[in-house]
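A.B. asks: Structure here, sequence nowhere to be found:
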């Protein structure tokens, strides 16, 4: 019997599990598969509605009593680096950027393991083996790149970002870097360099993932000017980060059926290549 994909993507909700960002909270995600001839269109459309990609899945938080997680992006036309960010850019300007196809290497995995062991030893990826790492990098049905940063003298790998190319920007799916150079602020530098990548490509946004008020892990994103957050079904200019809270409330999140009904889906006709 021949099976075909449904006309419209099907959305599902994960079971509640401990939140990795806010202690004592439970997280839940709304997600759908990213596959087929319309994968690029679906990824573009849902990324503009606060979704993120993980391999061949698109998801966004849908927690029952919490709406703290806000998808964030930098409008590069409004971005102005701070004094400290300009210093970070100069400090790392010798690094060599090289963009490649999404292909995992042993050198990347070794750097990834060192990064996790020092920065996120108790995180959700702490037990990821080399095969799972390869899947994270390589299982992408859309236009993705691995952006590597290397030392110009030794050619040693210093930092890596798995980056998707969207129709309106670049999306930093996951980044990691050597933990041996804390003074280099490599995480900030990669974001600054992705602003330049987007500018070079004529794209208006850099998608950063989720900003979570009250989370030390995710708070750094509010340090970038030109920031927008997806809130109330639209992108809004970030004014004062302190105006966003992480309070619990049983009416924080719309019912799942209402959320799905309000998702705008792209034209399902395959993209001509």
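C.D. replies: The structure has been received and is ready for your questions. None of the values given here were measured: they were computed from a predicted structure.
A.B. asks: Please count neighbours and contacts with C-alpha atoms only from this point.
C.D. replies: Will do.
A.B. asks: Would you map the strands across the stretch 151-273 of the chain?
C.D. replies: Listed in chain order, the strands found in the stretch 151-273 of the chain under DSSP state E, counting those that start in this stretch are 157-166, 169-177, 205-211, 227-231, 234-237.
A.B. asks: Which of those has the highest mean neighbour count?
C.D. replies: Compared across the strands of the stretch 151-273 of the chain, strand 205-211 shows the largest average neighbour count, a mean of 24 (mean count of other Cα atoms under 10 Å).
A.B. asks: take a look at this one as well, against the first:
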């Protein structure tokens, strides 16, 4: 293992407005993923709460707030509830393919429509095709684009997709997007998560990493539907209990940076 892998250099971003909790500032710590051991480094950092974006691994490092918590589903123990089983049956005709990380115009148009519907005004709405290509293709680790399509007899249209990393201990859902206005295909985002849980279990991988769950953010509440779930805290990974999900955002006394 190289010195770069063992002792990566970390950097901290300047504070900026938090996109999840009004009135708060976010800050991130990050490092570069490069070289022949990028996958090993990404795996190690993933186990302590980092996420990947292109060739960078990052995690929140906010002053006075620790509301963002890494969460992962225990794939082998997940059992869909009645609503989730109904959703799986409803979309059982979709054709699902794990594709190499190669951006397509069809994916980009689906992403644009998704952002316009679900995240209007968000920073990602400014992405162009080149930005999207970088998002998909600039990966130094094992990455796939999982595509979900209508059956061929219905035209084969792309209705959902997910950029997914395969790590040593699980699948990490980097970013998913779908046809949010398709009345005939409700719950596509939930379906994508459940499909990843099945994929992880079939591959013998213990976890599906869902990124950060933000206590107090309604936009992130959906992640707690997939139980059992583990959350990363100061003493390591532990099961997320019902009372945790209902708790108010954690906050520490605000202090100025030195």
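C.D. replies: The structure has been received and is ready for your questions. For clarity, every value in this text was computed on a predicted model and none was experimentally measured.
A.B. asks: what's the TM-score here?
C.D. replies: Once the chains are laid over each other, their TM-score by TM-score structural alignment, normalised by the length of structure 2 reads 0.93; 251 aligned residues with a Cα RMSD of 1.9 Å.
A.B. asks: before we move on, back to that, make a markdown table out of the strands of the stretch 151-273 of structure 1 and add distance to residue 109 of structure 1.
C.D. replies: What follows is the strands of the stretch 151-273 of structure 1, written out as a markdown table (distance: least, Cα to Cα, whole Å):
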| stretch | distance to residue 109 of structure 1 |
| --- | --- |
| strand 157-166 | 10 |
| strand 169-177 | 10 |
| strand 205-211 | 22 |
| strand 227-231 | 31 |
| strand 234-237 | 35 |
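A.B. asks: Just give the closest residue to whatever residue of structure 2 lines up with residue 250 of structure 1, not the sequence neighbours.
C.D. replies: Aligned counterpart of residue 250 of structure 1 in structure 2: residue 253 (TM-score structural alignment). The shortest distance from residue 253 of structure 2 to any residue other than its chain neighbours is 5.5 Å, reached at residue 64 (Cα to Cα, 6 or more residues apart in numbering).
A.B. asks: isn't that neighbour right up against residue 250?
C.D. replies: No: counting by Cα atoms under 8 Å, residue 250 is not a contact partner of residue 64 of structure 2; they are 9.1 Å apart.
A.B. asks: Which one's more surrounded, those two?
C.D. replies: A direct count of neighbours by other Cα atoms under 10 Å for residue 64 of structure 2 and residue 250 places residue 64 higher, at 16 against 13.
A.B. asks: quick one: contacts for the residue nearest to residue 253 of structure 2?
C.D. replies: Neighbour list for residue 64 of structure 2: 251-255 [criterion: Cα atoms under 8 Å, 6 or more residues apart in numbering].
A.B. asks: gap between it and residue 48 of structure 2?
C.D. replies: Using Cα to Cα, to the nearest Å, we find residue 64 of structure 2 at a distance of 20 Å from residue 48 of structure 2.
A.B. asks: on that earlier part again, structure 1: which residue goes with the residue nearest to residue 253 of structure 2?
C.D. replies: Counting by TM-score structural alignment, residue 64 of structure 2 lines up with residue 65 in structure 1.
A.B. asks: And for residue 255 of structure 2, the neighbour number?
C.D. replies: Residues contacting residue 255 of structure 2 under the criterion other Cα under 10 Å number 8.
A.B. asks: Would you agree it is in contact with residue 63?
C.D. replies: Yes: with contact defined as Cα under 8 Å, residue 255 of structure 2 and residue 63 form a contacting pair (6.9 Å).
A.B. asks: what are the ranges of the strands in the stretch 1-150 of structure 2?
C.D. replies: Counting by DSSP E, counting those that start in this stretch, the stretch 1-150 of structure 2 has these strands, from start to end: 11-12, 16-17, 25-26, 28-32, 51-53, 56-60, 68-74, 95-99, 143-149.
A.B. asks: Columns mean neighbour count on top of these, output as CSV?
C.D. replies: CSV is the format used below for those (neighbours: other Cα atoms under 10 Å):
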stretch, mean neighbour count
strand 11-12, 13
strand 16-17, 12
strand 25-26, 18
strand 28-32, 18
strand 51-53, 22
strand 56-60, 21
strand 68-74, 24
strand 95-99, 15
strand 143-149, 22
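A.B. asks: Would you convert the ones you listed into a markdown table that also reports distance to residue 235 of structure 2?
C.D. replies: What follows is the strands of the stretch 1-150 of structure 2, written out as a markdown table (distance: least, Cα to Cα, whole Å):
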| stretch | distance to residue 235 of structure 2 |
| --- | --- |
| strand 11-12 | 23 |
| strand 16-17 | 28 |
| strand 25-26 | 23 |
| strand 28-32 | 20 |
| strand 51-53 | 19 |
| strand 56-60 | 17 |
| strand 68-74 | 13 |
| strand 95-99 | 35 |
| strand 143-149 | 30 |
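A.B. asks: Residue 113 of structure 2 is nearest to which of the ones you listed?
C.D. replies: Of all the strands of the stretch 1-150 of structure 2, strand 143-149 sits nearest to residue 113 of structure 2, with 15.7 Å by Cα to Cα.
A.B. asks: Mind listing residues that contact that closest one?
C.D. replies: By Cα under 8 Å, 6+ apart, the surrounding residues in contact with strand 143-149 of structure 2 are 94-102, 136, 156-166.
A.B. asks: Now with 10 Å, please.
C.D. replies: 91, 93-103, 107, 136-137, 155-167, 171-176, 178, 188, 191-192, 195-196 (Cα atoms under 10 Å, 6 or more residues apart in numbering).
A.B. asks: Also stretch 236-256 of structure 1?
C.D. replies: Contacts to stretch 236-256 of structure 1, defined as Cα under 10 Å, 6+ apart, come from residues 11-13, 22, 25, 30, 61-70, 72-75, 211-215, 219, 222-231, 259-260, 262.
A.B. asks: let's go with 8 Å and repeat that
C.D. replies: 62-68, 212-214, 222, 226-230.
A.B. asks: With stretch 104-123 of structure 2 instead?
C.D. replies: Defining contact as Cα under 8 Å, 6+ apart, one finds that stretch 104-123 of structure 2 is touched by 124-125, 129, 132-133, 158-161, 177-181.
A.B. asks: Fine by me, thanks again.
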